[in-house]
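A.B. asks: sharing a model prediction with you, sequence too.
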Amino acid sequence: MQYVKPLNLFQNLLKAKAPEPGRLLGLDVGDKYVGLAVSDLDNKIASPLSVLVRKKSNIDLMATDFQSLISELSLVGFIVGYPFDRQRLAPDATQVKLFIDDMSKTGKLDGVKYTFWDECFTSKNVELLLKPLSLHPTLAKTIVDKFAAVQILQAYLDYANKKEKLEKAR
């Protein structure tokens, strides 16, 4: 996997001379689950996709799942939620980096571009929205992870599209 600066990932996507535009995959990496969201073909809207179970023993299987998604959905990059905290190194940040390292070590995602995007309070926001529904804890957790991934990806898409629009206006 190859890290790319956030705006560079989007600009490369726009410059690509592919017959069909590529999509982006948003990831909310947790200790037990990885929530997934996918962009539309215009890279304007994020939609929930699924949740993958995350265990140390299934990293290779997860990488294979990502390979399938890349092929099926014409994915060109991953937007990975990252808990930026300027004051200290958050334990969740270490967990996200370890996940990316583990994915990279499989060798199955060589050449896949990714960037980090601030996931500040995404899960907490979704939890607050779901609380009145009194869902079963397992169901609530998977919904939280999926929609946290949607928030991460949508925030990235909004920012990148706004920047692109401003660049064209100049």
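C.D. replies: All right, it came through fine.
A.B. asks: make it CA atoms for all contacts and neighbour counts henceforth
C.D. replies: Will do.
A.B. asks: biggest helix in the protein by residues?
C.D. replies: In the chain, taking DSSP state H as the definition, the longest helix is helix 137-169.
A.B. asks: what comes up buried for it?
C.D. replies: 140-157, 160-161 (16 or more other Cα atoms under 10 Å).
A.B. asks: same thing with stretch 34-45?
C.D. replies: By neighbour count on 16+ other Cα under 10 Å, the buried set for stretch 34-45 is 34-39, 43, 45.
A.B. asks: neighbouring contacts of that stretch?
C.D. replies: Here stretch 34-45 makes contact (Cα atoms under 8 Å, 6 or more residues apart in numbering) with 21-29, 46-54, 142, 145-150, 153-154, 157-158, 161.
A.B. asks: so how far is it from its chain's centroid?
C.D. replies: 8 Å (Cα atoms, centre = their mean, to the nearest Å).
A.B. asks: strands of this structure, start to end?
C.D. replies: 2-3, 23-29, 33-39, 46-53, 75-82, 113-118 (DSSP state E).
A.B. asks: try this one side by side with the last:
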Amino acid sequence: MRIMGLDVGSKTVGVAVSDPFGWTAQGLEIVRINEDAGEFGYERVATLADEYQVELFVVGLPKNMNNTIGPRAEASMAYGNSLQERTGIHVIYQDERLTTVQAEKMLINEANVSRAKRKKVIDKLAAVVILQNYLDSHQQQL
């Protein structure tokens, strides 16, 4: 069963997919979107889901540090709900607090990636972290 992880922002959606066994997450791409213009990249995400035979979406839920739902989390849930309606693929939400920070530390400390290059891949790596956290916490159930 393949699972797709999404890191939804206001300008990009980072996309990752699991291996067929649900053990590891790999980054696929960054889909450009524009919330203000109503461009959400649903078609591209749906195409990738079809190509990889995805059976579940895991959308990062950027809760506030006090565990409340703010505007960004609401936007992520709206994105997930619309994606589920369009594709028929079930969506679940994974707490993603600090995943972008974690991804940035990985790029700085482990890969020594420059600031300019980090900006180009951070959302995709955040999607990998979101999905891998989900896979690790649900390993027995898959």
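C.D. replies: Alright, I've got the coordinates. Remember, predicted model here, so these are calculated numbers, not experimental data.
A.B. asks: any idea which of the strands of the first structure is most buried?
C.D. replies: With neighbours taken as mean count of other Cα atoms under 10 Å, the strands of the first structure reach their highest mean count in strand 23-29, at a mean of 28.
A.B. asks: which residues of the second structure does that one align to?
C.D. replies: Mapped onto the second structure using TM-score structural alignment, strand 23-29 of the first structure covers residues 2-8.
A.B. asks: what's the mean distance for the matching stretch versus the first structure?
C.D. replies: On superposition with the first structure, the average gap between stretch 2-8 of the second structure and its aligned counterparts reaches 0.5 Å (mean Cα distance after the TM-score superposition for the first structure).
A.B. asks: so how far is that stretch from its chain's centroid?
C.D. replies: For stretch 2-8 of the second structure, the distance to the chain centre is 4 Å (Cα atoms, centre = their mean).
A.B. asks: so the longest helix of the first structure versus strand 33-39, what angle?
C.D. replies: Here helix 137-169 of the first structure points in a direction 40 degrees away from that of strand 33-39 (axes from the mean of the first three to the mean of the last three Cα atoms, to 10 degrees).
A.B. asks: output the contacting helices and strands for helix 137-169 of the first structure.
C.D. replies: In this structure, helix 137-169 of the first structure makes packing contacts with helix 6-15, strand 23-29, strand 33-39, strand 46-53, strand 75-82, strand 113-118, helix 122-130, judged by 3 or more Cα pairs under 8 Å, 6 or more residues apart in numbering; DSSP states H and E.
A.B. asks: tabulate those in a markdown table, adding columns for distance to A90 of the first structure.
C.D. replies: Below are these laid out as a markdown table (distance: least, Cα to Cα, whole Å):
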| stretch | distance to A90 of the first structure |
| --- | --- |
| helix 6-15 | 21 |
| strand 23-29 | 14 |
| strand 33-39 | 18 |
| strand 46-53 | 22 |
| strand 75-82 | 10 |
| strand 113-118 | 13 |
| helix 122-130 | 15 |
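A.B. asks: out of the ones you listed, flag the one nearest L98 of the first structure.
C.D. replies: strand 23-29 (10.2 Å; Cα to Cα).
A.B. asks: what's the closest one packed up against?
C.D. replies: strand 33-39, strand 75-82, helix 91-105, helix 137-169.
A.B. asks: can you list contacts of that strand?
C.D. replies: Applying Cα under 8 Å, 6+ apart, the set of residues contacting strand 23-29 of the first structure from outside is 34-43, 73-81, 95-96, 99, 119, 145-146, 148-150, 152-153.
A.B. asks: what does M77 of the second structure align to in the first structure?
C.D. replies: So, by TM-score structural alignment, M77 of the second structure is matched to K97.
A.B. asks: one more: Q94 of the second structure?
C.D. replies: Match for Q94 of the second structure (TM-score structural alignment): W117.
A.B. asks: now the residue lying closest to its match once chain neighbours are set aside: how far from P48 of the first structure?
C.D. replies: Distance criterion Cα to Cα, 6 or more residues apart in numbering; nearest residue to W117 of the first structure, sequence neighbours excluded, is G81 at 5.0 Å. To P48 of the first structure, G81 of the first structure is 14 Å away according to Cα to Cα, to the nearest Å.
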